[in-house]
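Asker: 3D model of this:
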Amino acid sequence: MAKYDAVIVGSGPNGLAAAITLQQQGLSTLLVEGSDTIGGGLRTKELTLSGYKHDVCSAIHPMAMASPFMRSLPLEEYGLSFTFARYEAAHPLLRETGAVLSRNLEETIQQLGDDGKLYRSLIQEVVDRWEILAEDTMGPLLFPKDPILLASFGWKAVLPASWVASRFKTERAKALWAGMAAHGIQPLSNWTTSAIGMVLMAVGHRFGWAIPVGGSQSIADALATYYLKLGGEIQTEVWVKDRAALPDHRLLILDLTPKQILSIKGLNFTSSYERQLRKYRQGMGVFKVDWALSEPTPFTDLRARQAATVHIGNTFADVARAEREAHAGKVVDRPFVLFAQQSLFDRSRAPERKHTGWAYCHVPNGTEYDYTDIIENQIERFAPGFKDTILARHTYGPKALEAYNPNYIGGDINGGIMDIGQLYTRPTRSLTPYRTADSSVYICSSATPPGGGVHGMCGFHAARTALKDHFGIIINLP
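Answerer: Here you go, the predicted structure:
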C-alpha cells in the first residue's frame, strides 16, 4: 500500500480544493470518492431524455468567479469556460413590473427608482472592495485585514433581511432583495440573512453569475484535471466506513458533514467533541425538478427570458411567508422557486431548438411530500403555457438527494443551517473549526466556514490549517 501525506475523502469542490492546495505544496495526496464520478454538487447528467444535459445539483455559479481560490487556478487551460446571460437574475411580479439584477450596477440602480440610492448604499462598497472583503469573510473568524471595512459590511450583513426590506419603498426593490436573501435557506426574519443577499448582489455586479459551458460537471472536471497534472491521485467508488481501510497516510481531510463523520470508525475523537458534532443543526431541504422542454419558458416579464436565474415567488411578503412556513415544517402551496434556464445561453445543454429547465424550492428537512405539481403551478403563474412545453421531467426529493450525495442530509444543500449560531461557528464553536479532536483529522466540507456554495474556500482553509500544523508551511490566500 502506498503511503500518502494526506487522503482526502469526498470530491466536491471543497475536497478538490483541499487536495489541490496540499498537492501544490509538494505533498503526496490521494482523493477518494464514493460515487462512480467525481464532483459532489458539481455533476451534469442526462436525467430526462437523451441529449438534454441537466445540472444535478448546483447550476449557476456567482461564487466561482468571486472566490479567491477559484480565481487563482488556471482552469481555463483545463477546459473550463463560462458564459453569461443578459441579466444575472430576474424577479418577476404579478401585478407590476418586476426587477432584474444586471451586471451593470448603474442599470440596476436606475430601474429601482426611488430605492436606487438605498440600494447603492447597501452594495457599492462591497462591489468596489470585494477582494479585501473576501479575505475577511470567506473563512474563519480571525483578525481582519481591514477591520473598518469588515465592520462597515458586518453591521448591515448581520441584520435580518426583513429589516432591510422595510427600508425599501417599492415592491420591486423589496422583491429583488427577497429573492437574493432567500438563497440563505432560512426565514428572512433571522439574523445574518442580509449577508447572503448583499454578497450575491455585489458579486453579480463585480463578476457576473457564471454559467459553465457544458454543465457544472465541467468545473469539477477542470479541477480534477489540474489536480492530476500536479501529481495527485483519484480513486472513485470508495465508500469510507473505517479509517483503517484506507491506504497508509499521515493526514485525513474529510469533505463530509458531521453526521457522516460520526459514522466512520477509527477516528480518535473525544466524547465532548463528538457531542458537539451531534448537536450540529441541519437546515431546510430542497425539492428539485429538471425538465426537458420543447421551447424556452414563456415568462410574461420579457426580461426574465434573458436571465440565467429567475426567482419565482412574487412579493417580499410572499417569499418571506413561504420561507417561514417551510422552515416550520409546513407544506407551502406557493413556495419560493429558484429557476435556471441554462440552455438559453449554452446551446450544448439541449438538442437544437429544444431547452432545459432546472428548479427547486425549500422544503422541510427530510420531507417525503411530492412538490412537483406545486413547483410547476408556481412557475405557470409567471409563465403561462410553461406546462405545455414539458417533454419530460426528473425529480429529486430530499431523501433522494441525500441518497445521491450523502452530504445533503435531509436535502440540506448548505451542509447545515447558516444562521447566526452556525454562520462561522460550524461545525463546532472554535476559531479553527477545520481541526478536530484528532490532530491528524480535518474537516473541509461546507459544514465549515464560509459554508455552502461552489467556491472551494472551505477546502482551501482546511488544507492551509493542516499545512501549518504538520509541515510548518504557511500559505496566504491566493
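Asker: When you work out contacts or count neighbours from here on, use the C-alpha atoms and nothing else.
Answerer: Noted.
Asker: neighbours around residue 242, how many?
Answerer: Residues lying near residue 242 (other CA atoms under 10 Å) number 12.
Asker: Apart from its chain neighbours, what residue comes closest to residue 402?
Answerer: residue 408 (4.8 Å; CA to CA, 6 or more residues apart in numbering).
Asker: Residue 441 too?
Answerer: residue 252 (4.8 Å).
Asker: if I look at that neighbour, how far off is residue 261?
Answerer: 11 Å (CA to CA, to the nearest Å).
Asker: again with residue 42
Answerer: According to CA to CA, residue 42 and residue 261 sit 21 Å apart.
Asker: How about residue 123?
Answerer: Separation of residue 123 from residue 261 (CA to CA): 38 Å.
Asker: Between those two, point out the one with more neighbours.
Answerer: Counted by other CA under 10 Å, residue 123 and residue 261 do not tie: residue 123 has more neighbours, with 20 against 17.
Asker: Let's compare: structure for the following, please.
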Amino acid sequence: MTTRRATVVGSGPNGLSAAVALARAGFDVTVVEAHDAIGGGTRTAELTLPGFRHDVCSAVHPAAFTSPFFRAFGMREKVGWLIPDASYAHPLDGGRAAVAWRDLGRTADALGTDARAWKAMLRPLSRRIGGVVDFTGNQMVRVPRHPVTAVRYGLRALELGSELGRRSFRTEEAHALITGVVAHANTALPSIGAAAAGLLLAAQAHADGWGFPVGGAQAIPDALAEDLAAHGGRIRTGERVDDLATLDWGDPRRGDVLVLDASPRLALTLPDVPDRWARAIRRFRYGPGAAKVDFALDGPVPWENADVHRSPTVHVGGTRAEVEASENAVARGRVSERPYVLAAQPSVLDPTRAPAGKSVLWSYIHVPAGSTLDPTELVTRQIERFAPGFRDRVLASHATTATDLAAYNPSAVGGDFSGGAVTFAQLLARPVLTPAPWRTPVRGVYLASGSTSPGPGVHGTAGWLAARLAIADTTGERVGLDDLFG
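Answerer: You can find the predicted model right below:
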C-alpha cells in the first residue's frame, strides 16, 4: 500500500502540531519553512547583544498548559517551564499596582471592595478551565460539552464587552487588571470578542498559570520537531511558498494532504478555488498591527512597585480609561502618546536569558496596520513613567515595525500577528462560518493557522484539528488524542 503524503507549509506551533499528528497517524510528512530556523512566532534569537536571548514574537504562553493537544503531547514534561506566582501585573501611578496572582484568593483580597466581584467573575471559570477551553477551542457554532460553563463564560463576555462592564468593579485596580488582559485582543474597546479573549486569559492566570519555557519560546517548536523526526517526518527550511500551484504536495485523489499554517489567502493561489469561498476569504478582516521593541538591560526594570518585579508579564498603560483610549486611537488609525504596552521580563525567573546580572525585556504596542513607526521612544517613556531610571538601564534595543513583522511572517498581514481581527463575528467565522473551518473546498487542503478557529495563541489546536479532519477525510478513521499519544 502506498504511504499517503502530507505537506505542511509553515513551522509555527500549529504547523508542527499538525505535522506531529499526521506523522503519528502514518503519513509521510514534510514541513516546508521559509526561514532558516523553525518556529514561526515561537523563535528565540540574539536580537540586541551577544548573550541576550529574545523571543522573536510570542514570549509567555497561557494557552500551552490548557491546550488538549499539548497536554496529550506532554509539552509540560518535554520542555522546562517556569510558572510564576504572579501571572501578570498592572502598574498604576503613585507606585501602586494590581497583580493577578495565580492564587485567585490572594488576588481578590488585594482588591478590597472588589474582592467578591473578582471571585464571582473568575473562580467558576478558572476552576472549570477545561470546559472554557473546550467551548472556545473547537468551534463555537457547535453545542458545548460543558453548557453551564459555556453560558457563564458567554454572559461574562457580554458584560465586559459592553457598557455594563464599567459597573463590574469599583476600584481602579480591578478595572485596570481586567482591561489589561482584554486589551491583548488589539481592537477597539469595549468589544465582546476582546472580552471573550481576555476572560480566557484571566481564567488561565488563576488556573494553570502563565508559564514560559526556560531559555525562550524556541523550546516549544524544538520539542515538536524532535517528535516529528522520531516518527519519520522532515523539515525543509529556507523554502518560501508564495504560490501553491508550484508546490509539489502530492495527489489528493490517493489521500495526500496539504496543511497551511499560513494566511488563508495563500490557499487562493490554488487552481479551481470556488468563487464563493474565495470571496469569503477575501472578506476576512485583519486587525491593527503590532510594533515591537526588545531591550538588553544592565539589570532588572526598576519598577516603583515591588510586586511588579515578581511578574514576568506586565501590562503598562495606566488606568482603564487610558488603556481604552490607547486601543481606540489605534482603531482610528493613530497611536497614543501614552500607548498600552504589553511587556515581558523573563529574566525575573530565567537567568539563562542574559549574562549574569543583566536582563532582557520584550515589549510591543498596537499600531495601525502597515505602520512603519519605530516604537522605541514611546515604549521607553511609558515604562519610565512606572519605573523611573529605566532609560539608564538600556544597553541596546532592537525595534520591529508592523511592516517588518509582516515581511518576516506573511501570515501577519499588515503586522497583525493575531492572524485576523479578534471580533465576535470572526471568532464564530474564522475564517468562514462552518462547523469545520479547517477544511477548504479544495480536496486535500486544510487551514491550520491563527486565522482559523480557535484563533491566536501558542496551543497547537488549529493544527491538531486540521490534521484530525485530514485523517478522517482520507482514511475514514476518526482519530483522537488517545489514539496518537495513549
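Asker: helix/strand/coil for the aligned partner of the residue nearest to residue 441 of structure 1 in structure 2?
Answerer: Counting by TM-score structural alignment, residue 252 of structure 1 lines up with residue 258 in structure 2. Under DSSP: H, G, I helix; E, B strand; the rest coil, the three-state class of residue 258 of structure 2 is strand.
Asker: isn't residue 258 of structure 2 right next to residue 446, touching?
Answerer: Yes - counting by CA atoms under 8 Å, residue 258 of structure 2 sits close enough to residue 446 to count as a contact (6.2 Å).
Asker: host element of residue 397 of structure 2?
Answerer: Assigned by DSSP states H and E, residue 397 of structure 2 belongs to strand 394-400.
Asker: again with residue 272 of structure 1
Answerer: Assigned by DSSP H and E, residue 272 of structure 1 falls in helix 271-278.
Asker: Read off where that helix ends up in structure 2.
Answerer: With TM-score structural alignment applied, helix 271-278 of structure 1 matches the range 275-282 in structure 2.
Asker: average offset between that stretch and structure 1?
Answerer: Mean deviation of stretch 275-282 of structure 2 relative to structure 1 after superposition (mean CA distance after the TM-score superposition for structure 1): 1.0 Å.
Asker: what sits up against that stretch?
Answerer: For stretch 275-282 of structure 2, contacts defined as CA atoms under 8 Å, 6 or more residues apart in numbering pick out 264-265, 268, 431-432, 441.
Asker: And for stretch 40-54 of structure 2?
Answerer: Applying CA under 8 Å, 6+ apart, the external contacts of stretch 40-54 of structure 2 come out as 10-13, 37, 55-59, 215-218, 220-221, 294-296, 353-355, 359-362, 396-398, 409.
Asker: how close does residue 52 of structure 2 sit to residue 60 of structure 2?
Answerer: Residue 52 of structure 2 sits 17 Å away from residue 60 of structure 2, going by CA to CA.
Asker: sec struct for residue 287 of structure 2, please.
Answerer: coil.
Asker: and the end-to-end length of stretch 417-436 of structure 1?
Answerer: Using CA to CA, one end of stretch 417-436 of structure 1 lies 20 Å from the other.
Asker: residue range for it in structure 2?
Answerer: The alignment of stretch 417-436 of structure 1 onto structure 2 (TM-score structural alignment) spans residues 421-440.
Asker: buried sites along that stretch?
Answerer: For stretch 421-440 of structure 2, the neighbour count (16 or more other CA atoms under 10 Å) marks 421-424, 426-433, 436-440 as buried.
Asker: Could you do stretch 214-231 of structure 1 as well?
Answerer: Applying a neighbour-count criterion of 16+ other CA under 10 Å, one finds 214-227, 231 buried in stretch 214-231 of structure 1.
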